[in-house]
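# All I have is the shape, not the residue letters:
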């Protein structure tokens, strides 16, 4: 039986990619697309219900899974709307603050919510592997990270970089809020041992590159993940949507839960 999908921001980079992949997947049916008011022209190309209000669309499709790669406050509002109607929502939006993440967890207690700042299988495997590597190398190895994205990305560091940095800090029983270094300038002195640097580069149309450096006495280890296409993240969201279909409320689901 096909799973009904509603795509938010269907004219955006991620939204259009997701909508196209949904239409090509025999296990899924694109039943609705949503755009903000004033941007809805041209949505009829998808051959499904089009609109600017998710709340008006959900009663037409009970149980449909909503996929959202928009903006933090928009995603939170959509999650609340889905919870009221009992529809699952898959969110890939990055840049959520700690307060917004806490609010999303509260919404997940009322309705089925899945959130991951990176839907890549490879990145989520790194989240499992990097802590083990960190512990094995020990604290004599300094940890730094560089993340590179396209020039239209609004948040920095990327949600993926922060997620990776959190798992690295956790492996050393550190609090990232205390040890994260996101900017260096001027005469700053020697690098503290208890520090994780996360540096941001923006330019061109780069989909996403994250490199973690472990720098120790006499050697350096580099672990790099490169996303070659947005389809990598879009396919992850479709996999999550299939997994979320029929799932209930009670927790904020993630890629780790799905794996």
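Perfect, I can see it now. Computed from a predicted structure; not experimentally measured.
# Please make it C-alpha for all contacts and neighbour counts, starting now.
Noted.
# Specify the local secondary structure of the nearest residue to residue 122 once chain neighbours are set aside.
Nearest residue to residue 122, sequence neighbours excluded (C-alpha to C-alpha, 6 or more residues apart in numbering): residue 225, at 7.4 Å. Following DSSP: H, G, I helix; E, B strand; the rest coil, we place residue 225 in the strand state.
# Included below, for side-by-side comparison, is a second structure:
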């Protein structure tokens, strides 16, 4: 059971989270923090320091003024944090960074997965469009929002500046007769009214064309879902400062699994390391219509190497005869043919940005005593050979390990 302390439990997001977490098995709010008490089925305290209740993670949707008071208490108790509060200044952000040396902290000014995708789109657009286009951000929120501009608007602006050669200077609205737009400006404009949950439009205005990227939140539910996902994520992390980008990368480390059956693993040990010999081998097989898939070479030992590759079962007998003929003038080479194997490939766009994916995969296989006979990898892909009899079980274990 994940025990959650909710800071800002009487606010709008606090109400949404309270309702949502009730429906989630294995997660409960054990205490709330808020200056304003409201009817809840958990105890509410005016500060984290006053609360005697032990939790594993605190989700913070309170005001920026509470940060300095709860950080020392969270550090003392080893409490993981999800900080979703907007309006934090540079000093507050520095305090979070310092605190992350002691506890795991998840920090995002917007808990929507979609808005974090928008960040990546903005950076791609900025790289392509360069400095020829004028950039402006318009953000809209409900009439009760206290801070302006929104933390999300600033986060998006920072994403754009992060990939520019010459960072833009933020201009918050324009008033007066001397407001001619300068090339180095990035305008940020705030609208307040009604019940907007949140809308951000980023425009790139060039000669005779405008490119606009818009994100609209239709309810606060999207932020609650992101905060809940962040809480589950951060309690599994070591101390450090994490972002929505980190969580997205972890969830996309493995997104696809596919299998290929009726494979045969060919291993050649004590082969000459001369590239001419290796080239001749592959050329000889190709000339006889033997299709090779996975290829793996080891480092040289005593001037020789071991290499392995896979072929289809339909080509096994033909390949066996051809290899026997090819190896006749190489008496030291050892040929091993393993039948009844399959290839499992796991793939994900986040794999190239995080370490430990292969470690998790192979540890899961080792725990289940599933043998791995050969491996090849690339930035976004791991493929390995295993006995065909265990493929179904191996795939189920991978899905469980990576939450697919």
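Sure thing, it's come through. Small disclaimer: the values here were computed from a predicted structure and weren't measured.
# quick revisit: so the residue nearest to residue 122 of the first structure makes contact with residue 120?
No: using C-alpha atoms under 8 Å, residue 225 of the first structure makes no contact with residue 120, being 9.9 Å away.
# the more surrounded of these two?
Set side by side, residue 225 of the first structure and residue 120 show more neighbours around residue 120, with 21 against 15, by other C-alpha atoms under 10 Å.
# would you list every one of the helices in the second structure?
Taking DSSP state H to define them, one finds helices in the second structure at 12-22, 67-77, 90-99, 113-129, 151-162, 221-234, 244-251, 275-287, 316-326, 357-367, 391-401.
# chain center to the second one, what's the gap?
Read that as helix 67-77 of the second structure. On the basis of C-alpha atoms, centre = their mean, to the nearest Å, helix 67-77 of the second structure is displaced by 27 Å from the centre of the chain it belongs to.
# Where in the first structure does that helix fall?
Mapping helix 67-77 of the second structure onto the first structure (TM-score structural alignment) gives residues 75-85.
# Pull out the buried positions in stretch 225-232 of the first structure.
Buried residues in stretch 225-232 of the first structure, counted by 16 or more other C-alpha atoms under 10 Å: 227, 231, 232.
# Actually, stretch 233-248 of the first structure.
So for stretch 233-248 of the first structure, counting by 16+ other C-alpha under 10 Å, buried means 233-238, 240-242, 244-246, 248.
# follow-up on the earlier one: adding distance to residue 179 of the second structure, write the helices of the second structure out as CSV.
Shown next, in CSV, are the helices of the second structure (distance: least, C-alpha to C-alpha, whole Å):
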stretch, distance to residue 179 of the second structure
helix 12-22, 37
helix 67-77, 37
helix 90-99, 27
helix 113-129, 24
helix 151-162, 20
helix 221-234, 36
helix 244-251, 36
helix 275-287, 69
helix 316-326, 76
helix 357-367, 52
helix 391-401, 56
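# so which of those comes closest to residue 4 of the second structure?
Nearest of the helices of the second structure to residue 4 of the second structure, taken as C-alpha to C-alpha: helix 221-234 at 8.3 Å.
# other SSEs contacting that closest one?
For helix 221-234 of the second structure, the packing partners by 3 or more C-alpha pairs under 8 Å, 6 or more residues apart in numbering; DSSP states H and E come out as helix 12-22, strand 57-60, strand 80-83, strand 104-107, helix 244-251.
# which of the ones you listed sits most buried?
Highest mean neighbour count among those (mean count of other C-alpha atoms under 10 Å): strand 80-83, with a mean of 28.
# Give me the mean distance between it and the first structure.
Taken over the aligned residues, the distance from strand 80-83 of the second structure to the first structure averages 0.8 Å (mean C-alpha distance after the TM-score superposition for the first structure).
# list the helices and strands that strand packs on?
Counting by 3+ C-alpha pairs under 8 Å, 6+ apart, strand 80-83 of the second structure packs on strand 57-60, strand 104-107, helix 221-234.
# Look up how far residue 116 of the second structure lies from the residue nearest to the spatial centre of the second structure.
Among the residues of the second structure, the one closest to the centroid is residue 249, at 1.3 Å (C-alpha atoms, centre = their mean). From residue 249 of the second structure across to residue 116 of the second structure, the span is 11 Å (C-alpha to C-alpha, to the nearest Å).
# and the gap between residue 30 of the first structure and residue 85 of the first structure?
Residue 30 of the first structure is 19 Å from residue 85 of the first structure, where distance means C-alpha to C-alpha.
# of those two, who's got more company?
residue 30 (25 against 16).
# so what's the more buried one up against?
Residues counted as contacts of residue 30 of the first structure (C-alpha atoms under 8 Å, 6 or more residues apart in numbering) are 4, 5, 6, 7, 19, 22, 23, 48.
# once aligned to the second structure, how far is the match of helix 67-77 of the second structure on average?
Overlaying the second structure shows stretch 75-85 of the first structure at a mean distance of 1.9 Å from the equivalent residues (mean C-alpha distance after the TM-score superposition for the first structure).
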